[in-house]
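In: I'll drop the sequence and a predicted model, then ask my questions.
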Amino acid sequence: MARIGIIGAGISGLTLAFLLQNKGHSVTVFERSVQPGGALRTTRTADGWSAEWGPNTIIESSGRIKSLISMLDLEDRRVYPDDLAKKRYIVRNGRMIAVPGSLAELIRTPLLSRSAKMRILREPFRGRGNSTDETLADFVRRRLGEEFLKWPIDALVGGIYAGNPELLSLRHAFPRLALLEEQHGSLIWGQLRGGIRQPAGSDEIPRNKAAIFSFDDGLQVLPEAITRKLGDAVVTNVWPTEISTPEISTTDIRNPANTSDGRSARWQLSFRENHKKGADLTTRSFDVLIYSGTAYGLNDIKLPDSLSKEIRAVTEIPHPPVTSLTLGFRRDDVAHPLDGFGVLVPGVEGFSVLGTLFTSSLFPDRAPDSGHVTLTTYLGGTRQPEIAGKDEDEQEQLVTGALDRLLGLRGKPRFRHRVHWPKAIPQFQTGHQQFLDRINRAESEHPGFYMSGNYRTGISVGDTINAAFDLADRIHHKHQD
């Protein structure tokens, strides 16, 4: 079995390490921070408030996610949203409107004009597109119209990517929409016919049927459980400085047959402990090395020239800044019933926020008791990056002003939790395929080197876990001897 080094202990690196260790490999994970888990981190206070640093939910989009939870003995710690949380709101003309969940609701909703509704009903009769890398905005204009783009879609993109539909690639950012058109010729016909046709053996669960969940103590429960299983295999507070291939020349690295023992190229990782530049370097050797850090984190690591030539460009993937601000209030200080998942705000509405999750309505124990509520609001993104960089007091004023207009907020916050991500969510913009091609080529030409992360296989926690299963199987197949 292989000696495997993994750079990065986010959910991608931790899941890979856990799966590969279970397959019998010797695994070591190197993490810069003192706490594994990346953005999956939860703050809980002694007086009962709770806030997530990053994602708030996981979509159970495959049987593999269920399998991971079972392997970690976490089944009894999962919590699912209340049925009321199925309701989603979008702002139009300054007020919150529930997203229609059926054809009858679509006909009656004030979210769209009569002409926009008629445009949607004609969608099945529109032809397929011919662009190989169409923007999401162009796709929606073509199939559903400008009004549907400006309100529901722009709001959705702000909530998922904190991005801009005019820039995002349809086939990379929303591949399921592209597949519905490709397989059925229509989004509506595709949904009526059961959605995307999956290949034989697929365990994918359709998104409209997949459950959403968290854990009793927040999403941090997941990386904590994996870290406990891995034990000493997770090394924190270390700063990787260089990846090298000391055993073979740059020319020979493309041909594992030219190595001295006929095996795939061996890799070395040099790192400093405690992030101290003056600290001594430590070097470890591995048969397999996996980079599972952020795309932009590659800028901090020296790479072999042949590898750098391929993957250094990955650092150019845009990551707009986002701030997450969770505020706690007395329940009586919020007029709205908070009967839903949350509210998303289209850019055309002119608010200074991307949207707000009704976090205490989603899951239990996110506020001290039924007399209090928590609301998590997101600011910045591609739409308004300058707002993400404002100071906390100014951001709180912007958020409470928006919540006053939308929810009838009266009182002042009893709890505050703020996280600023200078580089938050990778944007799968048009041209993203060039980055994937470079990664694939780097792995092909550098045996034993692999890359994993949300910039490659999807930004959701579920996408990341599914991709980790796929990559673990691929690595095990190639390096089990």
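Out: Structure's in. What do you need?
In: hey, let's count contacts and neighbours off CA atoms from now on
Out: Fine.
In: quick one: contacts for S270?
Out: P240, T241, E242, I243, L281, T282, T283, R284 (Cα atoms under 8 Å, 6 or more residues apart in numbering).
In: make it 10 Å
Out: By Cα atoms under 10 Å, 6 or more residues apart in numbering, the contact list for S270 reads 238-244, 280-285, 301-302.
In: then P110?
Out: Contacts of P110 by Cα under 10 Å, 6+ apart are R92, I97, A98, V99, P100.
In: in helices, which of the residues you listed appear?
Out: Of those, none are assigned to helices by DSSP state H.
In: I'd assumed L269 was in contact with P304.
Out: No. Taking Cα atoms under 10 Å as the definition, P304 is not a contact partner of L269, at 11.5 Å.
In: what segments of the stretch 201-350 of the chain are strands?
Out: For the stretch 201-350 of the chain, applying DSSP state E, counting those that start in this stretch gives strands covering 212-215, 234-235, 238-244, 267-273, 281-286, 288-291, 322-330, 342-344.
In: out of the ones you listed, deepest packed?
Out: Ranked by mean neighbour count under mean count of other Cα atoms under 10 Å, the strands of the stretch 201-350 of the chain are led by strand 342-344, which reaches a mean of 26.
In: now that strand, how far from the centre of its chain.
Out: The chain centroid and the centroid of strand 342-344 are separated by 18 Å under Cα atoms, centre = their mean, to the nearest Å.
In: what do you get for stretch 180-199?
Out: The answer for stretch 180-199 is 25 Å, by Cα atoms, centre = their mean.
In: just the residues contacting it, thanks.
Out: Here stretch 180-199 has contacts from 120-129, 143-144, 176-179, 204-208, using Cα under 10 Å, 6+ apart.
In: so of those residues, which ones are in helices?
Out: Using DSSP H, the members of the contacts of stretch 180-199 that fall within helices are I120, L121, R143, R176, L177, A178, L179.
In: need those residues in CSV (columns: distance to S308).
Out: What follows is the ones in helices among the contacts of stretch 180-199, written out as CSV (distance: Cα to Cα, whole Å):
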residue, distance to S308
I120, 47
L121, 50
R143, 41
R176, 32
L177, 34
A178, 32
L179, 34
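In: this is the other structure I want to compare:
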Amino acid sequence: MRVAIIGAGISGLALAYYLQKLGVRYDLFECEAEVGGVIKSVQQGAYQLELGPHSLQMNNELQELLQELKLEDEVIRPATKTQDRYIRKDGAYHCIPASPRRLLLDSFFHWRTKLKITQEYKLPPQEVPEETVSQFFKRRFGQDVVDYLVQPVVAGIYGGDPDKLLLEKTFPVLKEIERTHGSVLKGLDLQLDIPRKPVISLQNGLQTLPKAIASKLVSLHVDHEVEMIHRAKGKYLLSIRHDVEGLADEEFDAVVVALPAHAAAELLDFTTPGLAAALHNVTYAPMTVVHTAYRKHAIGHPIDGLGAMHPRKEEPFSSGTVWSSSLFPRICPDDEVLFTSYVGGSQSPELAHLPDAEILLRVHEELTENYQISAKLPAFQHLYRWPAALPQADMFITDVHQLAQLLEAEQLYACTNWIAGPGIPDCVRYAKHLAQKIFSQRPSLP
């Protein structure tokens, strides 16, 4: 059996790695000279910047992968004593309680909202077709919880709008809890004191991970752009630009598309027009990432935790800010603090497209106000744009998932964040499971 994997982001790399471990022949094609996709780490003088994901949230598959790649000594754990996250409300930052029970004891919500939360136990479960995240939380907890907790959290994870994202595609475990226990709070009772999964980084940036995987692969082909997929007599052939290795003459038993939705759609227009049409409809959130540094003595607000989220009701410029140097101090000079701010997302896409100078100035002004910064100018600023940062699990994604599932019978698979989930650990887990599925479906030897 031979498998073609198209796209060397974290999903394609991880899939190739796991297939190689299982002894399945593969060829991994990447149109760029560099692997990693949205994982991008750069060094700008004394500053180590993450232009994509700012950290990794550990799960079993990721931990195992880091061990196998011998990256354990590269792991950097947060320097901050807490993993607290904050939300801005009424012009001040409030620490988010780690559990519903603590939320009821905290002063973050008005007593009327807390009373509504306590009544959730009494509400019967409902089956609402294509229920959005906002609809679910408003139905069970009230609008205030949507505005000041759900909306900023969804913006932080997905760059998304809870009014549009489907609950079953974003937080399916909550829907399952409601079905099983009749109450979300009741179902979560046994999990109240489970600690949050730790976040980590790597010494030379997160791009260390895709580079380490790539170094182990025996059939990785960079600067190879796959232009078309052909299917004939149950086999797949690829049209490849700059095919110096003659790989276009090879037959493949299976093809895995590990590309962003729109790139995948263009590639599949001829082979599977139905899936291609659905992929063209997938919505992406634009995001502009801004790194800003100040001297420590200029900051009047305590910085200890992961960062802060900004509800839309507060009319912020950025959707949130990670306190990057609070987590990983060595990424900037010792006497400075580095913030990473996120501008845009699907709720405010127009902000992501403002001119560079305006974005940099408005981020500086917002940070100055929020953190009582006395400096007139930052010590350092850097901007990077993602025109299509994160796929949105809205009403259009359902058709994509259904069609992708049906095409697996033809040995055509998808392995990417629009099917696996937004996080790097999600993609690694999905790649491992898909590798095992492909291995189990290989033809048996006579």
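Out: Arrived safely, thanks for sending. Note that the structure is a prediction, hence the values are computed from the model and not measured.
In: quick one: TM-score?
Out: Their TM-score after superposition, calculated using TM-score structural alignment, normalised by the length of structure 2, is reported as 0.93; 441 aligned residues with a Cα RMSD of 2.1 Å.
In: residue range in structure 1 corresponding to the lengthiest helix in structure 2, please.
Out: Determined from DSSP H, the single longest helix within structure 2 is helix 424-440. Across structure 1, the stretch matching helix 424-440 of structure 2 (TM-score structural alignment) is residues 461-477.
In: that stretch vs structure 2, average distance?
Out: Following the fit onto structure 2, the mean deviation recorded for stretch 461-477 of structure 1 is 0.6 Å by mean Cα distance after the TM-score superposition for structure 1.
In: only whichever of the contacts of stretch 180-199 of structure 1 are buried, select them in PyMOL.
Out: Selection of buried members from the contacts of stretch 180-199 of structure 1 for PyMOL, criterion 16 or more other Cα atoms under 10 Å:
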select buried, resi 120+123+124+143+144+176+177+178+179+204+206
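In: aligned to F317 of structure 2, what sits in structure 1?
Out: Counting by TM-score structural alignment, the partner of F317 of structure 2 is S352.
In: can you get me a residue count around the counterpart of I97 of structure 1 in structure 2?
Out: Counting by TM-score structural alignment, I97 of structure 1 lines up with H94 in structure 2. H94 of structure 2 has 18 neighbours, counted by other Cα atoms under 10 Å.
In: again, but for the one 4 residues further on
Out: A count of nearby residues for A98 of structure 2, using other Cα under 10 Å, gives 16.
In: pull the contacting residues for it.
Out: Contacts for A98 of structure 2 (Cα under 10 Å, 6+ apart) come out as Q83, D84, R85, L192, D193, I194, P195, R196.
In: among the residues you listed, which recur in structure 1?
Out: Here is what carries over to structure 1 from the contacts of A98 of structure 2, by both residues aligned by TM-score structural alignment, their matches' Cα atoms under 10 Å: Q83, D84, R85.
In: and the last one, how far from V290 of structure 2?
Out: With distances defined as Cα to Cα, to the nearest Å, the gap from R85 of structure 2 to V290 of structure 2 amounts to 19 Å.
In: can you check the second one too?
Out: Distance of D84 of structure 2 to V290 of structure 2, given as Cα to Cα: 22 Å.
In: what about the helices in the stretch 301-446 of structure 2?
Out: Assigned by DSSP state H, counting those that start in this stretch, the stretch 301-446 of structure 2 shows helices spanning 324-327, 349-352, 356-370, 397-407, 417-420, 424-440.
In: I'd like the distance from the longest one to the chain centre, please.
Out: On the basis of Cα atoms, centre = their mean, helix 424-440 of structure 2 is displaced by 17 Å from the centre of the chain it belongs to.
In: packing partners for that helix?
Out: helix 10-22, strand 56-57, helix 60-68, strand 412-414, helix 417-420 (3 or more Cα pairs under 10 Å, 6 or more residues apart in numbering; DSSP states H and E).
In: likewise the first one?
Out: Helix 324-327 of structure 2 sits against strand 199-202, strand 284-295, strand 307-309, strand 336-344, with contacts defined as 3+ Cα pairs under 10 Å, 6+ apart.
In: what do you get if the cut-off is 6 Å, keeping everything else the same?
Out: On a contact count with 3 or more Cα pairs under 6 Å, 6 or more residues apart in numbering; DSSP states H and E, helix 324-327 of structure 2 meets strand 336-344.
In: alignment lookup: F328 of structure 2 to structure 1.
Out: Alignment note (TM-score structural alignment): F328 of structure 2 maps to F363 of structure 1.
In: and the gap between the nearest residue to its match once chain neighbours are set aside and S361 of structure 1?
Out: Spatial nearest neighbour of F363 of structure 1, chain neighbours left out: P81 (5.5 Å); criterion: Cα to Cα, 6 or more residues apart in numbering. Separation of P81 of structure 1 from S361 of structure 1 (Cα to Cα): 8 Å.
In: so these two - more neighbours on which side?
Out: The residue with more neighbours, out of P81 of structure 1 and S361, is S361; 25 against 20, by other Cα under 10 Å.
In: just the closest of the ones in helices among the contacts of stretch 180-199 of structure 1 to D404 of structure 1, please.
Out: Distance to D404 of structure 1, by Cα to Cα, is smallest for I120 among those, at 32.9 Å.
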